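Undergrad: Need coordinates for the below:
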Amino acid sequence: MIESFFGTLKAEYFHLAAPNSIDALEAGVHDYVHYYNHERIKLGLHELSQVEYRVRSTA
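TA: Modelled structure (predicted):
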């Protein structure tokens, strides 16, 4: 699963943003991980983000 995440990270962030410093890379990856978990919808999770899906399934 982690290999799939890193592939998505490279395709959706790294290749598009091309950060010019380590600090920019670190901030960008932090922002992307937040986006990936809280905002990015997945069709397999009934068009919810991962966090929304977990909250609904535990409620």
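Undergrad: CA only for contacts and neighbour counts going forward, please
TA: Will do.
Undergrad: OK, contacts around residue 32?
TA: Residues near residue 32 by CA atoms under 8 Å, 6 or more residues apart in numbering: 9, 13.
Undergrad: hmm, I was thinking of residue 47
TA: residue 41.
Undergrad: where do the helices sit along this structure?
TA: 2-9, 15-17, 22-38, 50-58 (DSSP state H).
Undergrad: which one of the ones you listed is the most hemmed in?
TA: helix 22-38 (a mean of 14; mean count of other CA atoms under 10 Å).
Undergrad: Now do that helix and helix 50-58, the angle between them.
TA: 30 degrees (axes from the mean of the first three to the mean of the last three CA atoms, to 10 degrees).
Undergrad: Tell me which of the helices of the chain approaches residue 44 most closely.
TA: Between residue 44 and the helices of the chain, the shortest gap by CA to CA is with helix 50-58, which sits at 10.1 Å.
Undergrad: One more sequence to fold, the one below, so I can look at both together:
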Amino acid sequence: MSRKATCADNAAMENFFGLLKQEMYYGEELTSYEALKKKIEKYIDYYNNDRIKQKLAGMSPVKYRTHASQLAA
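TA: Modelled structure (predicted):
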């Protein structure tokens, strides 16, 4: 962590929350906290296991980490 009020500390989470709101939340009408909680959990699973990212050579984050650890071994 760096000094107080340095925005770089929160950059990764701010980016994730922005994507979450764009891809999952906007335009949806949720009826309860439990419905929102389930939808967020489902999105996090999708984001880590299925969502393909160009920066990760066209792989999901979990597949990329697995691939990188196999190359390092």
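Undergrad: Give me the TM-score for these two chains.
TA: TM-score of the superposed chains, computed with TM-score structural alignment, normalised by the length of the first structure, equals 0.94; 59 aligned residues with a CA RMSD of 0.9 Å.
Undergrad: Would you convert the helices of the first structure into a markdown table that also reports distance to residue 44 of the first structure?
TA: Below are the helices of the first structure laid out as a markdown table (distance: least, CA to CA, whole Å):
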| stretch | distance to residue 44 of the first structure |
| --- | --- |
| helix 2-9 | 15 |
| helix 15-17 | 25 |
| helix 22-38 | 14 |
| helix 50-58 | 10 |
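Undergrad: Residue 9 of the first structure maps to what in the second structure?
TA: Counting by TM-score structural alignment, residue 9 of the first structure corresponds to residue 20 in the second structure.
Undergrad: could you measure the most centrally placed residue in the first structure against residue 16 of the first structure, distance?
TA: Against the mean C-alpha coordinate of the first structure, by CA atoms, centre = their mean, the closest residue is residue 36 at 2.2 Å. As judged by CA to CA, to the nearest Å, residue 36 of the first structure and residue 16 of the first structure stand 15 Å apart.
Undergrad: what do you get for residue 39 of the first structure?
TA: 18 Å.
Undergrad: Repeat that for residue 50 of the first structure.
TA: In terms of CA to CA, residue 50 of the first structure sits 23 Å off from residue 16 of the first structure.
Undergrad: Quick check: the gap between the residue lying closest to residue 9 of the first structure once chain neighbours are set aside and residue 58 of the first structure.
TA: Leaving aside its sequence neighbours, residue 9 of the first structure sits nearest to residue 32 (CA to CA, 6 or more residues apart in numbering; 7.6 Å). Applying CA to CA, the value for residue 32 of the first structure to residue 58 of the first structure is 25 Å.
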